[in-house]
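Peer 1: Quick one, fold the following:
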Amino acid sequence: MEEKNIKLTLSYDGTDFTGFQFQTNSRTIEGELTKAISAINKTETTICCAGRTDSGVHAEGQVVNFFTTKNNMGERNWFMALNSMLPKDIRILKCEFMPIAFHARRSAIYREYWYNIVNNDSISALQQRYFSHFPFFKLNEQLLEEYGSILIGEHDFSAFCCANDASESKNRYIHSIKVERQDNIITIKIIANAFLQHMIRIIVGTMLKLHKENEPKEEMQKILLSCDRNMAGSTYYPKGLTFKKVYYDESILKKHYNVPRRTFLEE
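Peer 2: Have a look, this model is predicted:
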């Protein structure tokens, strides 16, 4: 039977999950997806994702792929069937048949994450699940972006990953870090070829620490070059972080960000 490669683009509220990766006796994104896909496939099915998110981290553009020999089901059939079986905090946004060579992780060029912060003395009850709260101190988005600019390019990010990160290489390429404000919402947008474990949350924690202590941007350079996790800031809260998008089409990336393709570094 002909094998098909299916790409799913999905969103999820990560609040009540212990992360993406499967864990025995824990509720995970991978566990819920695998259960639903395997039930439809009528055989145990493995999936591959573009990036593994931590416990409490959300997604609006996560991508996974898997293989099936169910040739009687079209893209819309899979879309409808999966959304009917998955819990409400995981939603399939798009289902596409892809070439057999497509791989959700290895075919990716860049990933984009947003970190959202409510910079106000109080936070709405409706924002609690999806925003971090930074009260009683007015953040300057231009200064935060200056700190972030030090990290752009290819570097050893050992100072910005957790001790449990098992990556053989700690080198990653950050294309851009943009910081925007809309009323009392600060959004830190980071695009890179790949990320180390907790890398974005540690970068955010470090940017906020340097800002609050009124440190010059050269301090970020010292932290980066030190490769010492103890010099960086805290691992900031997971709930403010959202996996926004995976880039596969180089022409789209050039159109929006005017950036050349970089060699993918294994996660």
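Peer 1: use CA for all of it now, contacts and neighbours both
Peer 2: Fine.
Peer 1: Give me the distance between residue 65 and residue 112.
Peer 2: From residue 65 across to residue 112, the span is 18 Å (Cα to Cα, to the nearest Å).
Peer 1: go on, residue 11?
Peer 2: 14 Å.
Peer 1: now residue 173
Peer 2: The gap separating residue 173 from residue 112 is 12 Å, by Cα to Cα.
Peer 1: Common neighbours of these two, please.
Peer 2: By Cα atoms under 8 Å, 6 or more residues apart in numbering, residue 173 and residue 112 have these common neighbours: residue 192.
Peer 1: wait, isn't residue 180 in contact with residue 190?
Peer 2: No - taking contacts as Cα atoms under 8 Å, residue 180 lies outside contact range of residue 190: 11.5 Å.
Peer 1: Tell me where the stretch 51-200 of the chain has helices.
Peer 2: For the stretch 51-200 of the chain, helices defined by DSSP state H, counting those that start in this stretch occupy the ranges 75-85, 141-149, 199-212.
Peer 1: Out of these, which is closest to residue 5?
Peer 2: In terms of Cα to Cα, the element of the helices of the stretch 51-200 of the chain nearest to residue 5 is helix 75-85, at 10.9 Å.
Peer 1: Residues in contact with the closest one: which ones?
Peer 2: Defining contact as Cα under 8 Å, 6+ apart, one finds that helix 75-85 is touched by 36, 37, 40, 91, 92, 93, 94, 95, 96, 97.
Peer 1: Make CSV out of those and add neighbour count and distance to residue 203.
Peer 2: Output for the contacts of helix 75-85, formatted as CSV (neighbours: other Cα atoms under 10 Å; distance: Cα to Cα, whole Å):
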residue, neighbour count, distance to residue 203
36, 20, 35
37, 23, 35
40, 17, 40
91, 18, 29
92, 23, 30
93, 15, 29
94, 16, 31
95, 22, 33
96, 16, 34
97, 15, 36
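Peer 1: Narrow those residues to those in strands?
Peer 2: Among those, the residues falling in strands (DSSP state E) are 91, 92, 93, 94, 95, 96, 97.
Peer 1: The third one - nearest residue in space that isn't next to it in sequence?
Peer 2: Taking Cα to Cα, 6 or more residues apart in numbering, and ignoring the residues beside it in sequence, residue 93 has residue 10 as its nearest neighbour in space, at 5.1 Å.
Peer 1: quick one more, to check against the first:
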Amino acid sequence: MSPFWDTIDTMLQLRGGDYKSFALFGPVHLFWLGLCAVLCTAGFFGFRRLGDRGRRRVLAVLTLLLLADELLKDVSALATGQFVWQFLPFHLCSINLFICLWYTLRPNPIAAEVLYALCLPGALAALLFPSWQALPLWNVMHLHSSTVHIMLVLYPVLLLGGGFRPSVRRLPAVFGVLALDTAAAALCNHFLDTNFMFLRGSYGNAALKVIEQLFGPAYILGLLLIVFAVWAVLYLPWTAADLLRKRRKKI
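Peer 2: The predicted structure follows:
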């Protein structure tokens, strides 16, 4: 079978568990990061110039591309006999595909908040520290993983360009969504012997491996602390801006 169709598991079985086809922040990795930066910058400023109808069309097209990208992964794995339970959509980024669909069909602040608080940092972290380093550039799973995460970063960036403003008051609802996602992933991990949402270990992710080494048996606690730290960074500017605006009104 051509290496183009190999999955991560197949490639690691062939080349060894430590095999890396491209280096972290090497030319291939920087290409995808650069493409993401260009698309997000152009998308942010371009989206804000569109009217409501144009914005809806852009989000609809992006959602269809996301779903098609996910379907490509599953169909190619099934067609080549490489499908495993791990390909089910219970990873955080896969679940966010459906949040994108939810917002596209019915725009609402909760879905937008979930995309900002969970989808944006999660997809960006996946791009910065890809778990698919074993796969070469010309490989369907490499192309899928890179493009789907770029689009998942792009979607909430477009919402920000369109005027969405995050609010810390909606974080309890976001945490509820995260808790439900985690519970579903944990159940699947228990019954299917999978590692959805990396609850059972880092599995080739450089950033999560550091957390795993630092926290040891308290790895899950480490993940939760990282979530809260990321939220602090994401919401501090908006909270500070709201406080400044209130002070100016009082003056």
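Peer 1: List the TM-score for the superposed pair.
Peer 2: Remark: TM-score between the superposed chains equals 0.26 [TM-score structural alignment, normalised by the length of structure 2]; 113 aligned residues with a Cα RMSD of 6.1 Å.
Peer 1: thinking again about what came up before, as JSON lines, the ones in strands among the contacts of helix 75-85 of structure 1 with distance to residue 6 of structure 1 would be great.
Peer 2: Below are these laid out as JSON lines (distance: Cα to Cα, whole Å):
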{"residue": "91", "distance to residue 6 of structure 1": "16"}
{"residue": "92", "distance to residue 6 of structure 1": "12"}
{"residue": "93", "distance to residue 6 of structure 1": "13"}
{"residue": "94", "distance to residue 6 of structure 1": "10"}
{"residue": "95", "distance to residue 6 of structure 1": "7"}
{"residue": "96", "distance to residue 6 of structure 1": "6"}
{"residue": "97", "distance to residue 6 of structure 1": "5"}
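Peer 1: my read: residue 189 of structure 1 touches residue 179, true?
Peer 2: Yes - counting by Cα under 8 Å, residue 179 is a contact partner of residue 189 of structure 1 at 6.2 Å.
Peer 1: and the lengthiest helix in structure 2, what does it pack onto?
Peer 2: What stands out as the longest helix in structure 2, according to DSSP state H, is helix 219-250. Packed against helix 219-250 of structure 2 by the contact rule (3 or more Cα pairs under 8 Å, 6 or more residues apart in numbering; DSSP states H and E) you find helix 206-215.
Peer 1: Give me the helices and strands touching the helix it packs on, please.
Peer 2: Packing partners of helix 206-215 of structure 2 (3+ Cα pairs under 8 Å, 6+ apart): helix 219-250.
Peer 1: what's the angle between the helix it packs on and helix 206-215?
Peer 2: For helix 219-250 of structure 2 against helix 206-215, the angle by axes from the mean of the first three to the mean of the last three Cα atoms, to 10 degrees is 110 degrees.
Peer 1: Name the residues of helix 219-250 of structure 2 that come out as buried.
Peer 2: 219, 220, 222, 223, 227, 231, 234, 235 (16 or more other Cα atoms under 10 Å).
Peer 1: Tell me the one of these nearest residue 122 of structure 2?
Peer 2: Among the buried residues of helix 219-250 of structure 2, residue 227 lies closest to residue 122 of structure 2 (Cα to Cα), at 9.5 Å.
Peer 1: Next up, the contacts around that closest one.
Peer 2: Residue 227 of structure 2 touches nothing, counting by Cα under 8 Å, 6+ apart.
Peer 1: Kindly report the same for the one 3 residues further on.
Peer 2: Applying Cα under 8 Å, 6+ apart to residue 230 of structure 2 gives the contacts residue 121.
Peer 1: and the gap between it and residue 224 of structure 2?
Peer 2: Applying Cα to Cα, the value for residue 230 of structure 2 to residue 224 of structure 2 is 10 Å.
Peer 1: Quick check: closest non-adjacent residue to residue 95 of structure 1.
Peer 2: The shortest distance from residue 95 of structure 1 to any non-neighbouring residue, by Cα to Cα, 6+ apart, is to residue 8 (4.7 Å).
Peer 1: Go ahead and confirm that neighbour touches residue 96.
Peer 2: Yes - using Cα under 8 Å, residue 8 of structure 1 makes contact with residue 96 at a distance of 6.6 Å.
Peer 1: okay, the angle between the strand or helix carrying residue 7 of structure 1 and strand 90-98?
Peer 2: Using DSSP states H and E, residue 7 of structure 1 sits within strand 4-12. Counting by the same axes, to 10 degrees, strand 4-12 of structure 1 lies at 150 degrees to strand 90-98.
Peer 1: buried set for strand 4-12 of structure 1?
Peer 2: Buried residues in strand 4-12 of structure 1 (16+ other Cα under 10 Å): 4, 5, 6, 7, 8, 9, 10, 11, 12.
Peer 1: so how far is residue 66 of structure 1 from the first one?
Peer 2: I take that to be residue 4 of structure 1. Counting by Cα to Cα - residue 4 of structure 1 and residue 66 of structure 1 are separated by 8 Å.
Peer 1: just the second one next, same as before
Peer 2: If you measure residue 5 of structure 1 against residue 66 of structure 1 using Cα to Cα, the figure is 6 Å.
Peer 1: what does the last one give?
Peer 2: Note on residue 12 of structure 1: its distance to residue 66 of structure 1, by Cα to Cα, is 18 Å.
Peer 1: what do you get for the third one?
Peer 2: Here residue 6 of structure 1 is placed at a distance of 5 Å from residue 66 of structure 1 (Cα to Cα).
Peer 1: ok, now the fifth one?
Peer 2: For residue 8 of structure 1, the distance to residue 66 of structure 1 under the criterion Cα to Cα works out to 9 Å.
Peer 1: what sits against the residue nearest to residue 95 of structure 1?
Peer 2: 63, 64, 65, 92, 93, 94, 95, 96.
Peer 1: can you rerun that using 7 Å?
Peer 2: For residue 8 of structure 1, the contacting residues are 63, 64, 65, 92, 94, 95, 96, by Cα atoms under 7 Å, 6 or more residues apart in numbering.
Peer 1: Residue 180 and residue 190 of structure 1: which has the busier surroundings?
Peer 2: residue 190 (22 against 16; other Cα atoms under 10 Å).
Peer 1: Surely the more buried one and residue 179 touch.
Peer 2: No - if you go by Cα atoms under 7 Å, residue 190 of structure 1 and residue 179 don't touch, sitting 8.9 Å apart.
Peer 1: Number of residues surrounding residue 76 of structure 1?
Peer 2: Residues near residue 76 of structure 1, counting by other Cα under 10 Å: 12.
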